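A.B. asks: heads up, no residue letters with this:
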């Protein structure tokens, strides 16, 4: 594409991590347990107890981010580090830790982008029903979010309410990844999903009502995958539209418009799903207008028409899933795949920018984008990750093309700044610009090393992406 626009001045180049995948120190300084602390994703993989040990290395890691030229850094706060039981008394050591992280970022001219909830429900709340028990979880979440606004809002000007609510919902429906392995019925799953919508709305409404003087912005960050039809058959096109609703638009519509997509409501009706929606819920959701939309992009989804009566099954919450009578996920033979089977589709990112912005006309922020690969250090203590450079180059070109088409993009925070524990594949699956020298079971010395992509991204940020063509 000719005549590409430059990236905006003040564009938020950076990267992301999450608390449970990077911090470690899961039982230190008063932190309570979360559902992720007791999760079991296979004995061959490490747990989250040490992870990347960001808790003890945050100054070193932020110094490396500064060296790369980061303008922003997206990270999540662990609810159980602030409220060990999810509610009740505040843990002052937890408040202090995140104050230290935020202050270190500010000292290095890196804007903190804070995610309030990134999968790690406090275990004490889960034992009371978690997201199934709105009478417990919503007041607790409201108090938790309010505490973050109060403690950090003078320095944090970008807030993300909930990370990948659609992944939580799809995964719980199929194998209970984020609920201690319990697989929920469709009614239970989508009721929890509704409570998550309410949590997002409660946090946004509180921030806008009580903290507007802080002059920050707030919005959610669902995962987004464009949905393609396998063939030109009209049935496959309808299947792609159905998949788009159940994978993406049901969530975006609730966030932005405060309403349920009618195709999703028809699905609920057909399956006999009856949601307990309180009298004022939809009014509260409609009031909660996000200032921007974050979204995580990794891959696209290709589907064909399905009229089968088979049970819903999942391939991978990123790659695709089936809903009988609506769509069936299939492989896209036009795209190459990552080592973990995810289709690499840079043009799908441009497609995503266009379809999201066309529907909602809100500024967009990439909150995750990346490629996970097994990696080892070379003898010269680096990693020649040319595949990652190629991946990012193509996706950033797609982003620049979208900006050239008039789409408002405010930042790019790929996954991840440093290597961390993948939820599925432990430390074997690495995403970072910075290599952390540890194995699944052997912590070694946890030394940090710059990958080849570190220097590439450093140069790219220095030029504000203008060298990307």
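C.D. replies: Cool, the structure landed. Keep in mind the model is a prediction, meaning the values are calculated, not measured.
A.B. asks: From now on I want contacts and neighbour counts done on CA atoms only, so please keep to that.
C.D. replies: Will do.
A.B. asks: List the buried residues of the longest helix along the chain.
C.D. replies: Using DSSP state H, we find that the single longest helix of the chain is helix 186-210. Residues of helix 186-210 classed as buried: 186-208 (neighbour count, 16 or more other CA atoms under 10 Å).
A.B. asks: What lies in contact with it?
C.D. replies: Residues from elsewhere that reach helix 186-210, judged by CA atoms under 8 Å, 6 or more residues apart in numbering: 131-132, 134, 138, 141-142, 145-146, 149, 161-162, 165, 169, 172-173, 218-220, 254-255, 273-277, 281, 284-285, 287-290.
A.B. asks: Which of the residues you listed fall within helices?
C.D. replies: 134, 138, 141-142, 145-146, 149, 165, 169, 172-173, 254-255, 281, 284-285, 287.
A.B. asks: okay, now the one to match up with it:
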């Protein structure tokens, strides 16, 4: 370790000592030992946000490549290099091992493995993912692998409209089969889709995620094509049918031999009624049905929530009896991405609702908090509300038959010049982990918790203007140098059950913290 790096490490560790002296080891009285031994703590990334190398070794374009290169993303940046994980994965796995990470969640790029969406496997892409999987597996770190994190091969979007067409079911099933066959002997958990509720809404109703489809009056200056009144529902329906077919494939062909589990990931946000009125209370329940019930109702009960069927009417596709039986129960666990909470007020008397899309069908207005002041829309800075996560987990337990749940994204974004002494992030993570423990003590079957993200990434909402990583990535450096933040030290000590946070003799000897 060089002199400057050693000094930086010393200063960060001293900052951690002072922080813990002020707030306690975790800001509350719990430790890793309070969680079961088979509970997993991890961190995550996703392919387009992490890998870079978008035109190397046979990879072809995804819809996110096209979307960002056309300048349609709100932040006008792209993931061409991102964190350069394609070239730096060995270094990153070493950091995971040194930290004591128990599990790692990442996604596979469909267009790197099957560049044409189906057919011939890209041997270099296959080698890359085998190398990644082996590197992680050999360190004793559990693999949680997402098949789809928004990056559809552009060729399938061009050929038949991607998720708007039922042909996608067979193509995705072929892609999933390759993944199960090639990597499944080392994968603990498979996640079919990451945040398909946000994918449908942001990609096909508001148009600020790839492929950027929407219609007037919901985004007339943003989208060249789309239909916000119907496409979000069509996409979600095709995702559910695809998910069910893939789960069927996995269970019938691979699960017994490989011993893994399979589920779906959903974006969650807790909602509070803005006032004590009955209308706002009912609106809050309606907002939850539209956000998570959209997927959980079919997976648990075999059909969409009644309020969705009532408000969307014929624009919401229906399941055949065969499809209903296939979708119902097609999971071993539910995976949640959860960050924040918002307030809801009833909006059912809005005269402008004659123009109907997915958001209007909810008849609610979502309000967030910024600096303690109510603001329309989602909060621009994450609202720290660990009680919201507890209530979300209890809501799922009470309304959806208490399935096994993993929290597979939870994190705190700071500015582009993300400081290494990120005490705000430590505060955030510690209270949210505490809520997970509270939920488990209340009978919720939570099986794991993952920090978003392991290293700084290309963020789909903010590009490189907001950083979530436990490790800082210097995006101005061609080498994409990694540096541990205070939160990385804190998380490592929690995982390793350390009581003494700093070993000054070790620092003096030039030893690594991990």
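C.D. replies: On my side now, so go ahead. Please read all numbers here as calculations on a predicted model, not as lab measurements.
A.B. asks: Work out the TM-score between the chains.
C.D. replies: In this superposition the chains share a TM-score of 0.90, using TM-score structural alignment, normalised by the length of the first structure; 449 aligned residues with a CA RMSD of 2.6 Å.
A.B. asks: quick revisit: just the buried residues out of the contacts of helix 186-210 of the first structure, in PyMOL syntax.
C.D. replies: Buried residues within the contacts of helix 186-210 of the first structure, by 16+ other CA under 10 Å, are selected in PyMOL with:
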select buried, resi 131+132+134+138+141+142+145+146+149+161+162+165+169+172+173+218+219+220+254+255+273+281+284+285+287+288+289+290
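A.B. asks: would you list every one of the helices in the stretch 401-514 of the second structure?
C.D. replies: Secondary structure of the stretch 401-514 of the second structure, counting by DSSP state H, counting those that start in this stretch: helices at 423-441, 486-495, 504-508.
A.B. asks: Give me whichever of those helices is most buried.
C.D. replies: Comparing the helices of the stretch 401-514 of the second structure by mean neighbour count (mean count of other CA atoms under 10 Å), helix 486-495 ranks first with a mean of 22.
A.B. asks: average distance between it and the first structure?
C.D. replies: Compared with the first structure after the fit, helix 486-495 of the second structure shows a mean deviation of 0.6 Å (mean CA distance after the TM-score superposition for the first structure).
A.B. asks: and that helix, which stretch of the first structure?
C.D. replies: On the first structure, the counterpart of helix 486-495 of the second structure by TM-score structural alignment is residues 452-461.
A.B. asks: What's the local residue count around residue 78 of the second structure?
C.D. replies: By other CA atoms under 10 Å, the residues close to residue 78 of the second structure number 24.
A.B. asks: which residues does residue 123 of the first structure contact?
C.D. replies: 32-35, 85-86.
A.B. asks: no wait, residue 411 of the first structure
C.D. replies: 11-14, 364-366.
A.B. asks: now for those, which pair is the farthest apart?
C.D. replies: 14 and 364 (14.7 Å; CA to CA).
A.B. asks: more crowded one of those two?
C.D. replies: residue 14 (29 against 23).
A.B. asks: So the more buried one sits against residue 410, correct?
C.D. replies: No: at 11.4 Å, residue 14 of the first structure does not count as touching residue 410 under the criterion of CA atoms under 8 Å.
A.B. asks: roughly how far apart are the aligned partner of residue 102 of the second structure in the first structure and residue 9 of the first structure?
C.D. replies: The equivalent of residue 102 of the second structure in the first structure is residue 71 (alignment by TM-score structural alignment). To residue 9 of the first structure, residue 71 of the first structure is 11 Å away according to CA to CA, to the nearest Å.
A.B. asks: Confirm residue 147 of the second structure sits in a strand?
C.D. replies: Yes: checked against DSSP: H, G, I helix; E, B strand; the rest coil, residue 147 of the second structure lies within a strand.
A.B. asks: In space, what's closest to the equivalent of it over in the first structure - neighbours in sequence excluded?
C.D. replies: Using TM-score structural alignment, the partner of residue 147 of the second structure in the first structure is residue 116. Once flanking residues are discounted, residue 116 of the first structure sits nearest to residue 161: 5.1 Å by CA to CA, 6 or more residues apart in numbering.
A.B. asks: so how far is residue 179 of the second structure from the aligned partner of that neighbour in the second structure?
C.D. replies: Using TM-score structural alignment, the equivalent of residue 161 of the first structure in the second structure is residue 192. Separation of residue 192 of the second structure from residue 179 of the second structure (CA to CA): 11 Å.
A.B. asks: hey, what's in contact with both of these two?
C.D. replies: Both residue 192 of the second structure and residue 179 are contacted by residue 147, under the criterion CA under 8 Å, 6+ apart.
A.B. asks: surely the match of residue 161 of the first structure meets residue 172?
C.D. replies: No: contact criterion CA under 8 Å: residue 192 of the second structure and residue 172 do not qualify, at 9.8 Å.
A.B. asks: As a check, name the ranges of all strands in the second structure.
C.D. replies: Assigned by DSSP state E, the strands in the second structure fall at 40-44, 103-107, 142-148, 189-193, 261-273, 333-346, 364-370, 373-376, 405-409, 414-415, 446-452, 466-467, 471-473, 482-484.
A.B. asks: what's the mean distance for the second one versus the first structure?
C.D. replies: Superposed on the first structure, strand 103-107 of the second structure shows a mean distance to its aligned partners of 0.2 Å (mean CA distance after the TM-score superposition for the first structure).
A.B. asks: list the helices and strands that strand packs on?
C.D. replies: When contacts are defined as 3 or more CA pairs under 8 Å, 6 or more residues apart in numbering; DSSP states H and E, strand 103-107 of the second structure packs onto strand 40-44, strand 142-148.
A.B. asks: do you know which of the ones you listed lies nearest residue 497 of the second structure?
C.D. replies: strand 40-44 (12.4 Å).
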